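A.B. asks: give me coordinates for this.
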Amino acid sequence: MIYDVLIAGGGPVGLFLACELRLAGLSVLVLEQAEDPRSPLKRLPFGMRGLSAPTIEAFYRRGLLDELTAPKPAKDSAPSAAHWMHQSRRPGGHFAGIQFFHDNIDTSKWPYRLPSPAGTSMMVEMESLETVLAARAEAMGVEIRRGFGVEEFDQSDEDVTVRAGGETFRGSWLVGCDGGRSTVRKAGGFEFVGTDPEFTGYSAEIEMADPDKLRPGRHYTATGMYTYTPPGTITMVDFDGGAFHRTQPITLEHVQKVLRRISVTDATLTALKLATTWTDRAYQATAYRKGRILLAGDAAHIHSPLGGQGLNLGLGDAMNLGWKLAATIRGEAPDGLLDTYSSERHPIGAQVLDWSRAQVGLMRPSRSSRALEAIIRDLIDTRDGAAYFAERVWGVSLRYDLGGSHPLVGRSAPDFELVDGRRLGDLLRAGRGLLLDFDACAPFEALASRWADRITYVASDAKDRRGLSALFTRPDGVVAWAGETAPNPEDVARAASQWFGEPGKEPASV
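C.D. replies: Sure thing, here's the model as predicted:
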């Protein structure tokens, strides 16, 4: 059998991409190296991840949000509360550990954001997220092979042949979603460039003989940084150039030595229950496509986990790539559509890598970094400062350069609530383009009918239309065109041609 798409990697990015491709009716095989997707590192406390606005909106628009927010069965033991939960103000996020607070954010700076089931941020456990995505993928008909890590592959002008788990598989396309040490990226010869690590980070679950010797919360010292959440969760940053990461076993003695040096205490550990290391190495593929091979998620870009941007960045790749690759395979794509995946997502990846590097600069154990930290603390505690950091951390400011003069073009569409109770998010579940016509303009309906197999047309007023007369979005919910008074249908036709090709057009060359 020749699959439409082979996906290397069965983590959240690979699974979400598989769902997007199946939504378009493609045959998809996911090849995952691990036989068992479960891991203690995917559960509390280390498995907790923050989802940003674009990710939450993507899950909402595909009908996944309710599953992710459904009440979970009680655990045998409740996780320890994060140190910020003991504060009187509600944190909205942080930059290098410096928090900004909800009550300080001026949301009037975002005039096109409307109340929606999809908020600006939420927490999710990695294991729960993967479970929901895997269940959705399998229900949609995605084939998942666990214990089948990609070993090597060959590509021709027509297809890709992959060897994994001692077997051979063929697909029209191969997407590497196989993590920071991606076999697909390495075997595909992708150039991977960036900056080397400055530190080794530690996340550990420990038991202590004298827990009172560590103060809860995040602390910068003359030798590094540590965060302590009672009764026994520790995160540390040791500026050793990343020398310890994956070079030696993580022992109790070593963790205690590093903790004592960084915390400047003589704290004694009595047990090391779980530990992992990480670094701030920040690298990015110079291109996300070579022939019939594509990269997404950590296979395309790696950076430190500071600020929790990595998962969101990868899921954004999947949402952007899925419909474009599907249109290409189905022969419906206009020329160059697949190239926009890299041209849109590569700059976003580069921004996130620099955001991560900036946080590292603020964390260095130096007087200049502490002085800079004091300035950032003052700025982040202002209304404008809190709004700026919220925009970046929550992803509210994300915008693709699609041209067009309206400020909504290139941004995520507002979740308009129609007078009949339907919402824009619900109208995007089929993964099609959407022409939302608030004034029921007859030429718009005729225009949309030309792309009836790819575009949903809805004529209905909204309870709050924010001054718009009509709105046209891509399948990923990104606004391709927005009109206010007396819009010209030909403008919409040009936008439809740009993203969906001409009706009856011959398949584009890939």
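A.B. asks: CA atoms for contacts and neighbours, from now on please.
C.D. replies: Will do.
A.B. asks: so the closest residue to residue 337 other than its chain neighbours is in which element?
C.D. replies: Closest residue to residue 337 apart from its sequence neighbours, by C-alpha to C-alpha, 6 or more residues apart in numbering: residue 324 at 6.4 Å. Residue 324 belongs to helix 310-329 when elements are defined using DSSP states H and E.
A.B. asks: what's that helix packed up against?
C.D. replies: Here helix 310-329 touches helix 12-23, strand 48-52, helix 53-61, helix 339-363, going by 3 or more C-alpha pairs under 8 Å, 6 or more residues apart in numbering; DSSP states H and E.
A.B. asks: pull out the buried positions in it.
C.D. replies: Using 16 or more other C-alpha atoms under 10 Å as the test for burial, helix 310-329 gives 310-329.
A.B. asks: now show me the structure for the sequence below, then we'll compare the two:
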Amino acid sequence: MHDVVIVGGGPVGLFLACELGLAGCSVVVLEREAEPHSPWRKLPLGLRGLNAASVEAFYRRGMLAQLLAASGGRNEVGADLDADQAPPPRSVSHFAGIMLDPAKVNLAALPLRLPSPAMDGMLTNLDAVQSVLAERAVELGVDIRRGVEVTGLTPHDDKVVVRAGEQEYAGLWAVGCDGGRSAVRELAGFDFAGTAPQLTGYLFTGTVTGRENLSPGFNVTPTGMYLRMPAGGYLAMMDFDSGAFDRSRPLTSEHLQTVLRRVSGVDVTVDDVELASSFTDRAMQTTTYRQNRVLLAGDAAHIHSPLGGQGLNLGIGDALNLGWKLAATVHATAPDSLLDTYTHERHPVGARVLDWSRAQVAVMRPDEYAPALQTLIRDLFATADATTYVWERTSGTANRYDLGSEHSLTGRNAPEFRFEDGTQLGDLLRTGRGTLVDFSPGHHLHDAATGWSDRIEYATGPARNDLGYGAVLVRPDGVVAWASDHSPDPESFDHAARRWFGSPKV
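C.D. replies: Presented below is the predicted three-dimensional model:
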């Protein structure tokens, strides 16, 4: 019997598998598709953007250099680590196809950003992400089974049995990372609620006569939206038909041509289609991410339109949050309530992303009100405050979990502290353990930290910029669990450590 059975071998399932494998758990991943590589995962259709939080997750687990290489980018990572402030972000994405100017981001409003070897975001592709994660998972002892379709799931008091054909896989826990049409979600009976679709979206590659007459980039029109990628890329469209066409009929060149002409107003001809798919903006979320010994992550727990590219990043955040908590539960070092914090912390984040997606669709609707909204939003985006707000929302840096503390740093992603000897916080987090950073001159917390030395790294010494903090306790997922502004109080630290890391060693 395994500690954890993960259903779904996409980026979310594989990232979770790496987290569990890093913590010494026995893990099997069951993936329906037999072949790990496909045209849908490679460029151009597999193009994906990782936000700042996701890039930092790969960096803090020591996988960013490999991901950059696999993505065709530069092989080295780095920043001006001697700078006192992190540089401006290189891009701010878009909102409903309205592009934003990164030069308008107000750095003074981002006081917790420090220079980091991780960049603010990067373009990659699903094939690169999955290849890097699968290689690391195998190195960590994860068993990946491909061509395995799950058909049954039976929870017990002490285990979960997952069935695929005639084969059964038993685990102490099961996690569904199997996408928007999750078999685990359905078999386990999770409630899935949300809003109906407003549109059918299309994505295709092929030969299009007159393609050069289509305006490049995002184009919101009176009848929908289309996106023209650079030469050799793909075309995307959104047709506000209440999702009627999605997966209902074949995606022929004739139908795609009709939709493209209608939403673009350009007399193009779709000569042939190589690959094509459809999607909707249906926005749904499970009411909980855990039912007894069954959990969900990624699209299995929440689905929404791909506008803004938040889906993959949201799923990686789920896996990062869940992995260390589930591992601590498996190893019986976790406090009783630790696993319940997964839903408590991640469900609101998912709900905000769904609303972000809905808001974009509302702005793009082909009616007499949308143009007025678009004009208003463009005016707002000409300001630094609005641009900074959008960057924080889409970068993942604005997420703050409610951990019951009023301290300004608690619940946020930890700044990338750098010690005078060159050690970065990310170096310490590569073990997948917590980290206590003690900036106090007398190292006040040394004795108090020894009881958790098997779960918490202890680091001391002057930092290039400690932002005025005396000590910071960072969870394995990079979130600040506790912080002290001045001379740290050992009793206060002890309380926080017990809450997140269980009882100290005897």
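A.B. asks: re earlier: using CSV, lay out the helices and strands packed on helix 310-329 of the first structure together with distance to residue 256 of the first structure and mean neighbour count.
C.D. replies: As requested, those are exported to CSV (distance: least, C-alpha to C-alpha, whole Å; neighbours: other C-alpha atoms under 10 Å):
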stretch, distance to residue 256 of the first structure, mean neighbour count
helix 12-23, 34, 27
strand 48-52, 24, 22
helix 53-61, 38, 23
helix 339-363, 21, 18
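A.B. asks: now distance to residue 438 of the first structure too, for those, in CSV please.
C.D. replies: As requested, those are arranged in CSV below (distance: least, C-alpha to C-alpha, whole Å):
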stretch, distance to residue 438 of the first structure
helix 12-23, 27
strand 48-52, 29
helix 53-61, 20
helix 339-363, 29
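A.B. asks: right, and those - which one's nearest residue 72 of the first structure?
C.D. replies: Closest to residue 72 of the first structure of those, according to C-alpha to C-alpha: strand 48-52, at 14.2 Å.
A.B. asks: average distance between that closest one and the second structure?
C.D. replies: Compared with the second structure after fitting, strand 48-52 of the first structure has a mean deviation of 1.0 Å; criterion: mean C-alpha distance after the TM-score superposition for the first structure.
A.B. asks: which strands and helices lie in contact with that strand?
C.D. replies: If contacts are counted by 3+ C-alpha pairs under 8 Å, 6+ apart, strand 48-52 of the first structure sits against strand 121-125, helix 310-329, helix 383-394.
A.B. asks: report the inter-axis angle for that strand versus strand 121-125.
C.D. replies: When axes from the mean of the first three to the mean of the last three C-alpha atoms, to 10 degrees is applied, the directions of strand 48-52 of the first structure and strand 121-125 differ by 150 degrees.
A.B. asks: now do the helix holding residue 324 of the first structure: distance to the chain's middle.
C.D. replies: Counting by C-alpha atoms, centre = their mean, to the nearest Å, helix 310-329 of the first structure is centred 10 Å from the centre of its parent chain.
A.B. asks: and stretch 302-318 of the second structure, by the same measure?
C.D. replies: In this view, stretch 302-318 of the second structure has its centroid 6 Å away from the chain centroid, taken as C-alpha atoms, centre = their mean.
A.B. asks: returning to what we had before: what sits against the residue nearest to residue 337 of the first structure?
C.D. replies: For residue 324 of the first structure, the set of contacting residues under the criterion of C-alpha atoms under 8 Å, 6 or more residues apart in numbering consists of 333, 337, 338, 341.
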